[in-house]
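Asker: Sequence unavailable; structure follows:
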């Protein structure tokens, strides 16, 4: 291996130094607001005021809630651990430890529900809940995803988000600009007005209240914009970096002073001052509509105050009857900015609580990094004036400039050492892309270790090499396909008798046959007689299947055995699929009435769906050139004797574009009920058209309904399974539409079935850009199948214990 060039090690340190400086200057304090970002304490308002928190002193971080004098403990059971919790109107949401999933429940009856992204393998780092929206940030992408409201910036990356009464706002990572959005007609103007008022400001974070928004800019100053009818924008004292946390209610604002962690509130016509909180220190605060709650540092209890809090019934001095609350999540690993005192006790020896990284924190370098010289020491006392912050800014600018100059010198040395400046390139191949040959045999994933985005990236990274291995043939009839005589195929099917007919394809009828050598095959014969289509169309379908299947070899694609081309006869010979089509098992009376059918199992249905998805993913990502099937439906998903599903019938297939952005205008073709509405209406074909077809198949699998069926609730009028199922999935009423022949999912299957449902819902979005890729679909179905085998750590929706 070629040794590193001079200054290489030092140059590698440069990004680390810059990162440390950025953390030093613009750290993110632990904060929460009404409907804001998640912490370990949350308030839900609406029908019932509910306060929830993460329990301390336990090996699992359980959720406890208080409502009207009662404590509801062990929400979701004792085996599930959470990192953070957030509240909004009649809703509490929590991120499961590690960011693996987002779980929500309604506070009136604590009905559990899991929310999914189109790509469920995305880890989450924060969630915010308002009165009409739930939004979350991806841990690695920092893209925002929202539920309940569809209008949100889908391609932007954020460093902070927060929600309030009908709208949400976020701080863009690039430049710190504020962006606000709303799907509510009544608050859309409020969101746009507040975004305009922050137009020329660069912010570090943001917190949303009722009709006002506050945040800390990059100089540490609190800036509030929006409605000020109760003085909620009038910050009483505003020195740089004076506040470490903010919480916004409907018409008031509270902040934690950094110097002593005491709380000061403003707005609400002066009704939020409290003698009880005057000398108390707080770890965090969160606001309801007209009151505020805080986590007390001394004993980790929760107290609440304000005009909306019934202090005569629940005095702030006594606190809520909750068990001790965690000041932060218990994590495994090294804390960048130091460990919180009492971590071992609070986490019961299982993990550490990290201090939030702010301007006074000295980040701890991650392990196994090259040693670096620490930046100059920073005065730990709060700045006494804006000029102090300015001096620190100039000092940091000088350090960054020095680092940049050093990096430039190293770049020149590297340029001269390698010779690239003179056209001489030293190339070495010390790292090669990994080729994963077990794409179709993915090992089961445990519930505590879902598939990561890195596995998806590895799969995409090896795509080029896989394509080159997929093989292509320029000949019309490649050697791998046998050529048969017509008379031999006629003999194999008893002269194409009706009793041997097993189905129909894109250009003909399919018969079961037995060759002279004993092989069982399926033979597709082009139609003849008065129903024959134009010869050119029949010829095109025949040549399409022959061309594609001759060079496609995959476990989940039907294998072509051979062909026959004599005069006007066009026949294709396939391997025989003993268990027929998925359609027959779901809809054919001769099959569905058999109670012993293996497809009357959620696990088998999910496995068959995954097999089909893997076959389609191969067509889209690994075939060269990529192929769009155009006719994905349950009757084209065949099942062999081992219950392995395979995609069939390539008569309508076309070579696809190289990417989802390359649209291919073409005359729409497909089957009613499965055809992509965007393709049908605009003649725009992409790989996402196949995703739509598979989404319909997934809905068939879940409901047992045909793609188009007669609804008994609608006077026998035809209805699509999309219109039937999607509204129920969106409103959390999935069990109402599940196929009753399979029976209710068992405990470890319930989450898997729900994941399939949410995946299907995303697949049948009207616009292709809103649908997942086949790689995403495969990842979700792999996860769902793993859940069927993994009952450990699954979510319990059993009875919730109540204590007085």
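Answerer: Nice, I can see it. Being a predicted model, the structure only gives us computed values, none of them experimental.
Asker: alpha carbons only for contacts and neighbour counts from here, please
Answerer: Noted.
Asker: ok, residue 26 to residue 108 distance?
Answerer: With distances taken as CA to CA, to the nearest Å, residue 26 is found 40 Å from residue 108.
Asker: if you count what's nearby, which of the two comes out ahead?
Answerer: Neighbours per residue, other CA atoms under 10 Å: of residue 26 and residue 108, the larger number sits with residue 26, 20 against 14.
Asker: The more buried one against residue 389, yeah?
Answerer: No. Counting by CA atoms under 8 Å, residue 26 does not reach residue 389; the two are 11.8 Å apart.
Asker: Stretch 204-213 spans what distance, first to last residue?
Answerer: End-to-end for stretch 204-213, by CA to CA: 13 Å.
Asker: meant to ask about stretch 91-111, not that
Answerer: With CA to CA as the measure, stretch 91-111 spans 10 Å from end to end.
Asker: Which residues outside it are in contact with it?
Answerer: With CA atoms under 8 Å, 6 or more residues apart in numbering as the test, stretch 91-111 has contacts from 38, 42-45, 47-48, 50, 52, 80-87, 90, 112-116, 120-127, 129, 139, 450.
Asker: residue boundaries of the helices in the stretch 201-350 of the chain?
Answerer: 343-346 (DSSP state H, counting those that start in this stretch).
Asker: Show me which residues of stretch 288-297 are buried.
Answerer: For stretch 288-297, a neighbour-count test (16 or more other CA atoms under 10 Å) marks 288, 289, 290, 291, 292, 293, 294, 295, 296 as buried.
Asker: Find the pair from those residues with maximum spatial separation.
Answerer: The span of the buried residues of stretch 288-297, defined through CA to CA, is set by 289 and 296 at 20.5 Å.
Asker: rewinding a little: want to try JSON lines for the buried residues of stretch 288-297, with distance to residue 455 as columns?
Answerer: Conversion of the buried residues of stretch 288-297 to JSON lines gives the following (distance: CA to CA, whole Å):
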{"residue": "288", "distance to residue 455": "41"}
{"residue": "289", "distance to residue 455": "43"}
{"residue": "290", "distance to residue 455": "46"}
{"residue": "291", "distance to residue 455": "46"}
{"residue": "292", "distance to residue 455": "43"}
{"residue": "293", "distance to residue 455": "42"}
{"residue": "294", "distance to residue 455": "41"}
{"residue": "295", "distance to residue 455": "39"}
{"residue": "296", "distance to residue 455": "42"}
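Asker: another one to put next to it:
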């Protein structure tokens, strides 16, 4: 297995390390649970757009993830896109997505899109524009662009919380696509323009498939352009009419969404006889977009208990871990990875012939901001002791119940300004701020680390 690991830049300040086990500690949070608190006049659609960032990118034979602790991008698997290390090592990252032979990401400082790999038509035509989301398909990619002059790019908040600034920002959000339309593409490089910023309903999600593009608005309207692979007929003709969706995902040739208000999953497109478009009955699905993913003839989704279910082409060597809880999942063509809720480890399943399902154990070690033995922190969930600590200015630290150091699953974007956000019976701990990008401080160090003041 080929793995790429880069040292964390010495000029970047480090926050306390997360507690994880032997697998890679990606410290990734569910998109809705990593948002800075909105300013007083910030509209819900604005908060949503500045909160939803996909942290895992899965291609064919490779996986990647942004570690929110330090915004570093890591890769594993034997088919990592060509140029990944060379292209990404000098940057930090906000979001990433991948496909066969190439990946695209959003660079953290400028929020510009960037692509790398062997698909030259996508890579060479990638616009270096500020974006809040990027999505990769077999032959084309799309992004949600915006007017960066209105945003504090470091804090991911509006520079001004006036109604005029809110309106201007929403008006500026535009999906753009590039690459190759492919066979029967029927204008898939022109995403549907269904957003209505004036009504607080801008496009908040863009997803790419094989020759088609779908978008979702803040209030849940969905429309697609292009074809479903080689299936005749325009994609927009197959979108369920009169249905609003809280989440949307796109597989190679099919689309799935969670119906708003019902927790039911609907799917459509070029559906095979393997039933990737037929969800199992009797399951209430979580409504967050990061709880839903799809690949080549399969669909995966988290239920309301955060347990994954996959259906369709799922006769895999590595089975879906249906008894585990996850806060985020994403799928490549033939495999799926997620961030486990109880220990923030990455876990993957599906067809795993190229090491794409095996995050390397050495990612469990990171340089420490304090002086630990040999300058390295070994992060562990045992004995799992949490300490109250002072937070940076503007942050609130709180924990309730016995320490579990779990991420908090949130169904709403952020609390009101000044409100503290704590845990519950699951032992959640978190810090938030309305003036800066939030981080989750998780402390489960062993006695050696605590004695060295590495995490204490």
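Answerer: Yep, that arrived. The structure displayed is predicted, hence computed values, not measured ones.
Asker: Tell me how the two chains score on TM-score.
Answerer: In this superposition the chains share a TM-score of 0.55, using TM-score structural alignment, normalised by the length of the second structure; 312 aligned residues with a CA RMSD of 4.7 Å.
Asker: Residue 54 of the first structure pairs with which position in the second structure?
Answerer: In the second structure, the residue paired with residue 54 of the first structure according to TM-score structural alignment is residue 66.
Asker: these two touch, right, its match and residue 75?
Answerer: No. If you go by CA under 8 Å, residue 66 of the second structure and residue 75 don't touch, sitting 9.2 Å apart.
Asker: gap between the match of residue 54 of the first structure and residue 222 of the second structure?
Answerer: Between residue 66 of the second structure and residue 222 of the second structure the distance is 28 Å, computed by CA to CA.
Asker: So between those two, which is more surrounded?
Answerer: Between residue 66 of the second structure and residue 222, counted using other CA under 10 Å, the more crowded position is residue 222 (28 against 25).
Asker: OK, contacts around the aligned partner of residue 206 of the second structure in the first structure?
Answerer: Residue pairing (TM-score structural alignment): residue 206 of the second structure is matched to residue 161 of the first structure. Neighbouring residues of residue 161 of the first structure by CA under 8 Å, 6+ apart: 36, 37, 128, 136, 137, 168, 169, 170, 171, 205, 206, 207.
Asker: Check for me that residue 161 of the first structure belongs to a strand.
Answerer: Yes. Assessed with DSSP: H, G, I helix; E, B strand; the rest coil, residue 161 of the first structure lies in a strand.
Asker: roughly how far apart are it and residue 179 of the first structure?
Answerer: 9 Å.
Asker: Give me the longest helix you can find in the second structure.
Answerer: Assignment by DSSP state H gives helix 163-172 as the longest helix of the second structure.
Asker: now for it, which elements pack on it?
Answerer: In terms of contacts (3 or more CA pairs under 8 Å, 6 or more residues apart in numbering; DSSP states H and E), helix 163-172 of the second structure is packed against helix 44-49.
Asker: In the first structure, which residue range corresponds to the helix or strand that the helix it packs on is followed by?
Answerer: For helix 44-49 of the second structure, the succeeding helix or strand toward the C-terminus, using DSSP states H and E, is strand 56-58. The aligned range for strand 56-58 of the second structure in the first structure is 41-43, by TM-score structural alignment.
Asker: Need the contact partners of that stretch.
Answerer: Stretch 41-43 of the first structure is contacted by residues 34, 49-54, 84-88, 92, 284-288, 295, 325 when judged by CA under 8 Å, 6+ apart.
Asker: Counterpart of residue 258 of the second structure over in the first structure?
Answerer: In the first structure, the residue matched to residue 258 of the second structure (TM-score structural alignment) is residue 216.
Asker: likewise residue 312 of the second structure?
Answerer: If you follow residue 312 of the second structure across to the first structure using TM-score structural alignment, you land on residue 267.
Asker: distance of its match from residue 43 of the first structure?
Answerer: Going from residue 267 of the first structure to residue 43 of the first structure by CA to CA gives 19 Å.
Asker: Show me which of the two is the more surrounded one.
Answerer: Just comparing residue 267 of the first structure and residue 43: by other CA under 10 Å the higher neighbour count belongs to residue 43, 30 against 24.
Asker: Contact partners for the nearest residue to that one once chain neighbours are set aside?
Answerer: Leaving out its chain neighbours, the residue that sits closest to residue 43 of the first structure by CA to CA, 6 or more residues apart in numbering is residue 51, at 4.6 Å. Residues near residue 51 of the first structure by CA under 8 Å, 6+ apart: 41, 42, 43, 44, 65, 66, 67.
Asker: Recalculate using a threshold of 10 Å.
Answerer: 41-45, 64-68, 71, 86-87, 92, 107, 286, 288, 293, 302, 304, 320, 322 (CA atoms under 10 Å, 6 or more residues apart in numbering).
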